[in-house]
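Peer 1: Just the structure for this:
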Amino acid sequence: MPTLSAITLYPIKSCAGISLQEVTLTSLGLMTEQIYDREWMVVDSNGACLTQREYPRMALITPTIKATTLELRAPGMLRLEIPLGLQDPAGAPSLTTHIWEDTVLAYDCDALTAEWFTKAIGVPCRLVRFHANAERAVSTKWTNGVQTTTMFSDGYPILVAGSASLDDLNQKLVAAGRNALPMNRFRPNLVIDGIDAFEEDYAESYQLGEVVLKPVKPCPRCPMPSVDQATGEVGPDPMDIMQSYRAKPEVEGALCFGMNAILIAGEDQIVRVGQEIEVPLAF
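Peer 2: Prediction:
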C-alpha cells in the first residue's frame, strides 16, 4: 500500500523547509501551529519576489517555529526572531508585491528584518507576509473549473512527488557519472512511497483518510534543482538528463517533476508520515 513518507512545510518562499511528522491540510496548503506553507516571501525594492533561481544562498536561511516566533538562522548571522501573531490589517504597514503575473497585498515586516535578509542574501530586500485581506486565486485552466486559492507558492498550494520518481532519475544520473540528488532539490510538500516511478503524474487523486487531493498540473522545473540545499552552491543541473524523458507536451514541452495538487475534501484534517494513501489512476 502506498504511504506518505515525508512532509515538508516551507514558511518562507525559496528558503529552507521544516520537516514534519504531521501537518494540517487546508485549501491554502500545509499548515502547522497556524503557520502556512509559503506564508512569507522575500521581495526586492519593487516588491518582486526573490528566489533561489537568482539567489541560491536563500537555501541557507533556516526557519524554526517557536512558541510565539519564527526563528531564522543563516551562516555568519545572529539569529532573527519574527513574531507569529498576525498584525491588525487596518493599521499594519503593507505593500504591493508581485509574484509571477499576480499582484498581492502583503504585510511589510520591519526594517530590522529587512536589514537581516539584505545581509543574508547579499542584495537589498525585504520580508513580507501574506495579508489577511489578500486572496490569490489559482488558474482554473488546470483545475477543471474548481476555484481555490494559494499564498506565495509558484501557482498551486501543494506539491506532491513520488520517491520512486527520484530513484528513477538518480539511476540515470549515476549511469551518466553524476551524483544522485536528494529529494529536497525538488522541494515537494508531500512524498509518496510505494508507487511506480512517475505514477503520481497519472493519479486521479491522492486519498489519505478523509483527505482528497486532486493532482492538477505537472510541475515544470527551473534551474533550482541544481542548488545544493545544504550549501547554497550551484552544481550540475539535472535538466540535461531529464530532457530525454520528462518533457510534457501539455505544458509546452517543459521538463516536469512532481505534481501540483489542490485540496478537494478534508479541510483542516491532519495527515501523518506513515499514513496509507490510495492512489487510484485516472485511466
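
Peer 1: Please make it C-alpha for all contacts and neighbour counts, starting now.
Peer 2: OK.

Peer 1: Can you list the helices and strands that the longest strand anywhere in the chain packs against?
Peer 2: Counting residues, the longest strand found in the chain (DSSP state E) is strand 254-265. Packing contacts for strand 254-265, counted by 3 or more Cα pairs under 8 Å, 6 or more residues apart in numbering; DSSP states H and E, involve strand 158-162, strand 211-220, strand 247-248.

Peer 1: for these, which one sits closest to Asn46?
Peer 2: Among the helices and strands packed on strand 254-265, the nearest to Asn46 by Cα to Cα is strand 211-220 (26.0 Å).

Peer 1: Packing partners of that closest one?
Peer 2: strand 206-208, strand 254-265.

Peer 1: which of these sits most buried?
Peer 2: Ranked by mean neighbour count under mean count of other Cα atoms under 10 Å, the helices and strands packed on strand 211-220 are led by strand 254-265, which reaches a mean of 22.

Peer 1: which other residues reach that strand?
Peer 2: Residues outside strand 254-265 that contact it (Cα atoms under 8 Å, 6 or more residues apart in numbering) are 25-27, 29, 148, 156-162, 186, 188, 198, 200-201, 210-221, 239, 242-243, 246-248.

Peer 1: residues of the helix or strand just after it that come out buried?
Peer 2: Remark: after strand 254-265, the chain's next helix or strand is strand 269-272, criterion DSSP states H and E. Residues of strand 269-272 classed as buried by neighbour count (16 or more other Cα atoms under 10 Å): Ile270, Val271, Arg272.

Peer 1: another one to check against the first:
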Amino acid sequence: MPPRVPMSTITLSGLFVYPVKGARGITLDRARAQGLGIEHDRRFMIVDPDGEFLTQREHPEMALLETAIEGDTLVLRAKGHGPLRLPLRPEGPTDRRVRVWSDKCGAVFVGDEAAAYLSDVLGRRAELVYMPDDATRRVDGRYVNRKERVAFADGFPYLLASEGSLADLNARLREGVLMDRFRPNLVVRGAPPWAEDAWTSLSIGSVVFHLRKPCSRCSVITVDQATGVRGKDPLATLATFRARSNRVYFGWNMVAEGEGEICVGDVVTLGARSYDEAG
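Peer 2: This is a model prediction of the structure:
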C-alpha cells in the first residue's frame, strides 16, 4: 500500500494524453513531460481537405473515437469499424499546410488509409496529419517569456485542472460531470476549490510548470465523453459564477521548464522558481 498523504499535501491525481486532437484520451500512471507537452500529446490532428482542424465543437461524435498507444503504434478504434494501426511517428515531408485557430503550420500527411477511415467514421471528408519534432508552432507571445512551442493543442502545451474545483462545480449541478469533460493533462488533488487561480508556478518531480492563462471554455465541455451527446451543462452553470469578459473559465494553461518523468501520486510543490530566474 502506498503511504497515506496528509490532506494538506497537494498531489498529482490524474495524468492524461490525447494523441489525436479532439479524440478520446488515454489515462496514464506516468508520463514524460516535454516542452511540447506530455509525450505524444496532440501530435495528430484531424483536418478537412483544406487543412482546417476538426474538433468536438462541430463533431461531438469525435469523443467516441478511441486512441491507444501500443509500442511504436497508434491505434484508432470506432464503433462499427475495425482498429486502424498507424506509425506513432509517421515519416514524410512536412508539406501539408494546416490551421489551428489563427495559427498556420506545416504537418505530415499520414496517408490515404487514415483519411478513408476517418472520412467513414465522421461521415465527411477528413484527413489525419502529424506534427513532427521540429515543428515551430509557437505559444502566444503575450503569455510567455521564452519561445515555447505547442503541438496541436488549442494554444498551450499543458492544461491543469483541480479535483477541488470540479467538486465545487458538481455541487452546483443537477447531475455531476466527470473530469474528462475538461480534457486536462494534469489533475491535482488536495487544494481548495479554485485555489489554482492564485498559483503562478508549481513543480512535479524535476519539472517546473508555469501557469500562464486561465482556460476559457467552449461547447466541448457540454459533450458527454462517454456518449458523444451534447447538453447545456456544465457550461451554463459555470457561466453563472466563473465568467469574466464574456468568457467562462475552468482550469489553467501552462508551459513547462525542462523535461522529466512525472507520476500519479507525485507531490505538487507550489511557488517553484520564478520563470525569469530559471536556468
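
Peer 1: circling back to that earlier point, please indicate which of the contacts of strand 254-265 of structure 1 are buried?
Peer 2: Buried by 16+ other Cα under 10 Å: 25-27, 29, 148, 156-162, 186, 188, 198, 200-201, 211-221, 239, 242, 246-248, out of these.

Peer 1: number of nearby residues for the aligned partner of Gln275 of structure 1 in structure 2?
Peer 2: Counting by TM-score structural alignment, Gln275 of structure 1 lines up with Asp266 in structure 2. Burial of Asp266 of structure 2 is recorded as 16 neighbouring residues (other Cα atoms under 10 Å).

Peer 1: same deal with Ser244 of structure 1?
Peer 2: Residues within reach of Ser244 of structure 1, counting by other Cα under 10 Å, total 9.

Peer 1: distance of the counterpart of it in structure 2 from Val20 of structure 2?
Peer 2: In structure 2, Ser244 of structure 1 lines up with Thr240, judged by TM-score structural alignment. Separation of Thr240 of structure 2 from Val20 of structure 2 (Cα to Cα, to the nearest Å): 32 Å.

Peer 1: again, but for Phe209 of structure 2
Peer 2: Between Phe209 of structure 2 and Val20 of structure 2 the distance is 23 Å, computed by Cα to Cα.

Peer 1: Where does stretch 16-28 of structure 2 end up in structure 1?
Peer 2: Going by TM-score structural alignment: stretch 16-28 of structure 2 matches residues 8-20.

Peer 1: before we move on, the earlier item: any chance of the helices and strands packed on strand 211-220 of structure 1 in JSON lines, with distance to Gln52 of structure 1 too?
Peer 2: Formatted as JSON lines, those follow (distance: least, Cα to Cα, whole Å):
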{"stretch": "strand 206-208", "distance to Gln52 of structure 1": "29"}
{"stretch": "strand 254-265", "distance to Gln52 of structure 1": "17"}
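
Peer 1: what's the closest of those to Ala48 of structure 1?
Peer 2: strand 254-265 (22.7 Å).

Peer 1: Tell me what angle the closest one forms with strand 158-162.
Peer 2: Angle, strand 254-265 of structure 1 to strand 158-162, by axes from the mean of the first three to the mean of the last three Cα atoms, to 10 degrees: 120 degrees.

Peer 1: Helices of the stretch 101-250 of structure 1, residue ranges please.
Peer 2: 111-121, 163-175, 239-242 (DSSP state H, counting those that start in this stretch).

Peer 1: Which stretch of structure 2 lines up against the first one?
Peer 2: Read that as helix 111-121 of structure 1. Helix 111-121 of structure 1 maps onto residues 112-122 of structure 2, going by TM-score structural alignment.

Peer 1: ok, and what's touching that stretch?
Peer 2: His59, Glu61, Met62, Ala78, His81, Leu84, Leu86, Arg125, Ala126, Glu127, Leu128.

Peer 1: Separate out the buried members of the residues you listed.
Peer 2: Counted by 16+ other Cα under 10 Å, those give Glu61, Met62, Ala78, Leu84, Leu86, Ala126, Glu127, Leu128 as buried.

Peer 1: Help me confirm that the last one comes into contact with Val98.
Peer 2: The one in question is Leu128 of structure 2. No - proximity of Leu128 of structure 2 to Val98 does not meet the contact threshold set by Cα atoms under 8 Å, at 10.6 Å.

Peer 1: which residues are in contact with both of the two?
Peer 2: In contact with both Leu128 of structure 2 and Val98: Val47, using Cα under 8 Å, 6+ apart.

Peer 1: picking up where we left off before, quick one: residues contacting the match of Ser244 of structure 1.
Peer 2: Going by Cα under 8 Å, 6+ apart, Thr240 of structure 2 touches no other residue.
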